[in-house]
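Novice: from the sequence below, what's the structure:
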Amino acid sequence: MFDHLAKRALLRLRRHAVFAAAALGLFALVVVPLAFILVRAVLTQTDGGWTFTAAPILEVVSGGVYWSALLNTLIIGAGATVIATAVGVPLAWLFARTNMPGRSFLERLSTIPIFIPPFVGAIAWILLSAPRIGVFNYPFRHLLGSEPFNVYSLVGISWVIGIYLAPYVMMIVAAALRSMDPSLEEAAQVSGLSRYRTATRITLPLVAPAILSGATLAFVITIGLFGTPVVIGWARQIYFVTSRIYIASQEVPPALATMAVLASYLIALSVLATLLQRWLVRGRSFVTVSGKGFRARPVVLGRSRYVAAGAVWLYCIFTIIAPVAVLIVASLSTYTWSGRFTMENVRFLWADSDVRATLRNSLLISVIAASIATTLGVAISWITQKTRVPGRQLLEYLAVLPVSVPGIAFGVGVALFWLEMPMTIYGTIWIIIFAFIGRFSGYAVRSISASLVQVHPELEESARVSGYGPVRTFLKITLPLIRPSIVASWMLLFSIFITELSMVVLLYTAETRTFSLLSFEMWNTGNFSQVASLSLLQLVVGVVVLQAVQLLWPQKNFQSSV
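Specialist: Predicted coordinates:
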């Protein structure tokens, strides 16, 4: 009896220790940086200590350049969200609900833009649709004497961002469509509604929460992007809030208070978008999944299914094939579209010491950060789903809180926090790693928690009855069952980290420059051919690492919910 009580006490102590460690880590990585943004906006350091001041807020509020930046941010935020939703929702319906030919392959192909760095996409679209050098403008200039496409505009920036964010909306809405009972659609069609009216009157309203969730995510990502708006907008002096944060960070000394106020702008916009999403779905019922089993029957499109497949292929051409093709041609040119080709830009990739150093930094940072963030995600998910530790739901909330905070705003908070700490973290790769972990661990928590919910408790109970302790049960039973979601989470985080620029641009030093930052610096010099070669190398390295992970840990189907 005494041994049994001692084992239970030890188990409870271990659970509380894991909870305390995770809570302490989240407090330092998430809560404190966010708090520093708000505090630093109204406090300034003087010889006498910290004092309250409204000067930074008044400077931003009274500055016309900041209002212009905010307006531009709202315009591209709304524009990119509309484009991403308008493209993503039809894609989701075609993949999840119709008999479109090749839909499984096309669905996998349509998710590739997520793994194309936004900076790379921006460079590619400059080569495709910029005045004078844009490939799409060539035939119009020679035939009509005009150039209808101009990526250097708010519409152009919104387009580029929107088509690359469409897969996020597509995946969220497709998941909702697949889990929805199709009997309501079938009843509508029996009542005489056409396929179009059924989709617009029945299907889309029922998955409205998923659509709004995807749209909100697209908006938050857009207003926090740095690379794409700067690369395209800088040439025409189109500035955004993220641009102004970067400009403030380049002052000597950096205008930290101004950066904090501008970061607060972005946080406020993301909070307002989230509140609007909740208000739009409040008081309405969207329950479509019941205990009754169902088998979804695809909507038969007839001959139009080939038109639909052609439209999806056109999207893939715009987001994958054409951008990669122009990058290849540009990287092999002496200069952009010179008509003369050379291998110098390819040799530059392994001959230049900067390329090797920044690539090594990017791989090191991405692997370490993805591994730690995934491990933290496993710990938090296990605590929230498999224990009854008081406060566990708060732990999950803190982990996913930064998901709704724009990246560059979170980067400001991390910089402000570690600048005040006596520890020598600032100026090392660890400040970038900590920023990545704090900002993106919520992605792992969401994915792994969903997988843990599917593991029936009787599997773990059977292991414990057989004499397994809690640690051995987790390692031998639970962990293998949730391994696919763990590997998928690591791959997603790695793909984000290897291309991240918004936070890195505020946290790097000469020794901790990353590959994305090197591409940004090369773009500043105007050498598009070298930027194209760097972009292709970054894309290839990311794909190779992800393929290697899939070969080492192949994804298998585990029937874990029985």
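Novice: contacts and neighbour counts: CA atoms only from here.
Specialist: OK.
Novice: how close does Y306 sit to I163?
Specialist: The spacing between Y306 and I163, counted by C-alpha to C-alpha, to the nearest Å, is 22 Å.
Novice: one more, please, to line up against the first structure:
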Amino acid sequence: MATLTLPKPSTSNPPSSGPSLAENEKIRSGARRLGVIAFVAFLAYLVVVPIVRLQATAFEDGSAGFARAFGLDRIGRILQYTVGLAIGSLAVAMVLGTALAWAASRLPRRLEFLRILPILPIVIPAVAGIAGWAFLLSPRPGYLNAALRNLPWWSHLDEGPVDIYSIEWIVIITGFSLSSFVYMFVSSGFSNINSEMLEAAQVSGMPEWKVFFKITLPLLRPTLIYGGGVALLLGLGQFTGPLLLGTNTGVSVLTTEMYFQISDSPAQFATAAALGSPLLLAGVAVVFAQKALLGNQRRFVTHGGKAFRSQGRPSRAGAALIVVFSLLSTVLPVLALTFVSLSRYWRGSIDLSTLTFDNFRTVFGTAAVPSAITNSLVFSLTAMAIVLPLGFVAASLIVRGSRYPALRLLADVLVSLPLGVPAVIFGAAFLLTYTEGPLVLYGTPWVVILVYVTLMLPFATRMQLSTMLALGDSYLEASRVSGAGFLRTNTRILLPLMRGSLGGTAALIFVLLTHEFTASLLVRASKTQVMGTILFDAWSNGSYPQVAAIALIMTGVTAVGVSAAMLVGGADSLSKM
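Specialist: Reported below is the predicted structural model:
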């Protein structure tokens, strides 16, 4: 009988038809690492290369730029004004911003709509707001000064009693404008405090004032440090107020002196770079000091079952404070702009019978202003479309890039750096970098757009970063467990959850970019004028009624843009600004 012999099973591995799972994962990991490296390298080129190239000019010819800059006869006064403006405006902004945030937390329920009023000064372009204050408080023709001279104790004066062109009033006006930024940070801090802690302190018999100083204020430390740092940096880099108000009275700071050096023929880039060095060093020091002072921010996490609500009785005094601030910071400057824009001449009295729309007809009758409005919108929207995805990727890397600790830290530093560098330095750096090879962009819209993207990186990243931290990882982990990939998780889960934050970020970026004046003034060309530079040209020519008309147009364009961002981002997007 024949015997059937079965073949023995082979112990050798079957022939491979492709890479193994481990190899595929290794390939994907390598591709991700290369992508992260490329992204961080792009950030470094965008942020660092122009600054390094500018600062290198100060060291040429044996550091001749430093010798010229710090050999100026007026350098001592310039440094004094720069430090005084920064510290003075910081003090005003911190006191006002914190007081406004406290007042907003104590509003009666029927008056909670007043919370939005302290934010409104941000909607008014800085150059327009400064012009409005000048129309109010110029020594002789200022409307408010003219009204004050009708009072008995000032009736003997021919001008004043306020001189808007003095360093003291430049400090006050700057502090008013910065207080809105501090208010946003501190009010956000108030909303994140767990009410249970305050209730426990009050139940233990602690007085209300002691609760504020012992519990609330320490928990506000992160927002106070960050908001104070931002206000200090903005004060150090302040340009618009000193340029418009201080030029004719000898009030010059480092930023305006840099502008004058670059405006010379030929442009003195080395001297300007040397003048910007103290601002650059101070900015970097403030950014790192913030990180050191905050330390481990998890110490300040207080989320619990209840959000913050005022534990004291609703305060009418708080509502009055907000209304008075809004009257001084927003209503009066806008009214002054309105009257001047409808007048044939700027003078200290108001004659309703002579009001006319001729200034608006003149403004729109020339090609320059409509072209500047179009440029402002196109440049701002294009920069926003670029910087929002950049900020999203940077925030994702900082929050979830634990695999790449060195690249994660470097990305965090790079996106924070523009916040510590005054816009005038970036304007000068981009002007120098992109007027020479290998990439010549001067005279094209792209040099303006790139400087806009660079300036907005900190805002686009930080606002999305805070939302990602608040959302946590639970939603993303649930999506991955259900089988969704990286792209689907982000588009179907994360981005919808961030809708309000994205709308608020877009609104803030649009506001800041349509207002941008400092860097635009340096990198502009005849075909790349924006609203702020056109307004400055009219101011320099003494065409004050047209200045007021352009300022109102700028404010209107900004308001429309913010409204559009709110429609896209939802009703709560303005609260995310």
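Novice: TM-score for the pair, please.
Specialist: After superposition, the two chains reach a TM-score (TM-score structural alignment, normalised by the length of the first structure) of 0.90; 545 aligned residues with a C-alpha RMSD of 2.6 Å.
Novice: on that earlier part again, of Y306 and I163 of the first structure, give the one with the bigger neighbour count.
Specialist: Just comparing Y306 of the first structure and I163: by other C-alpha atoms under 10 Å the higher neighbour count belongs to I163, 23 against 15.
Novice: that one should be in a helix, yeah?
Specialist: Yes: I163 of the first structure forms part of a helix when assessed by DSSP: H, G, I helix; E, B strand; the rest coil.
Novice: who's in contact with whichever residue in the second structure pairs up with it?
Specialist: Per TM-score structural alignment, the equivalent position to I163 of the first structure in the second structure is F176. Neighbouring residues of F176 of the second structure by C-alpha atoms under 8 Å, 6 or more residues apart in numbering: S89, V92, A93, L96, S329.
Novice: apply 7 Å and report the result again.
Specialist: F176 of the second structure makes contact with V92, A93, S329, according to C-alpha atoms under 7 Å, 6 or more residues apart in numbering.
Novice: most neighbours, which of these?
Specialist: A93 (29 neighbours).
Novice: G437 of the second structure: what secondary structure?
Specialist: Assignment for G437 of the second structure (three-state DSSP): coil.
Novice: can you find the partner of it in the first structure?
Specialist: The alignment partner of G437 of the second structure in the first structure, by TM-score structural alignment, is M421.
Novice: now the contacts of F176 of the second structure in TSV, with distance to L34 of the second structure and secondary structure?
Specialist: Below are the contacts of F176 of the second structure laid out as TSV (distance: C-alpha to C-alpha, whole Å; DSSP: H, G, I helix; E, B strand; the rest coil):
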residue	distance to L34 of the second structure	secondary structure
V92	47	helix
A93	44	helix
S329	49	helix
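Novice: can you tell me which of these is nearest V387 of the second structure?
Specialist: Using C-alpha to C-alpha, A93 comes nearest to V387 of the second structure of those, at 28.1 Å.
Novice: show me what contacts the closest one?
Specialist: Contacts of A93 of the second structure (C-alpha under 7 Å, 6+ apart): G175, F176, L178, S179, V182.
Novice: and if you look at L127 of the first structure?
Specialist: L127 of the first structure neighbours (C-alpha under 7 Å, 6+ apart): I133, G134, V135, V326.
Novice: by neighbour count, which of the residues you listed wins?
Specialist: Within the contacts of L127 of the first structure, V326 tops the neighbour count with 22 neighbours, counted by other C-alpha under 10 Å.
Novice: which position in the second structure pairs with that one?
Specialist: Residue pairing (TM-score structural alignment): V326 of the first structure is matched to A336 of the second structure.
Novice: which SS class is its match?
Specialist: Under three-state DSSP, A336 of the second structure falls in the helix class.
Novice: the one 4 residues further on now?
Specialist: With three-state DSSP as the basis, V340 of the second structure sits in helix.
Novice: before we move on, what about G504 of the second structure?
Specialist: Assigned with three-state DSSP, G504 of the second structure falls in the helix class.
Novice: what's the match for it in the first structure?
Specialist: Matched to the first structure by TM-score structural alignment, G504 of the second structure sits across from A488.
Novice: and its match, how far from R284 of the first structure?
Specialist: 33 Å.
Novice: more neighbours: these two, which one.
Specialist: Per other C-alpha under 10 Å, whichever of A488 of the first structure and R284 has more neighbours is A488, with 20 against 7.
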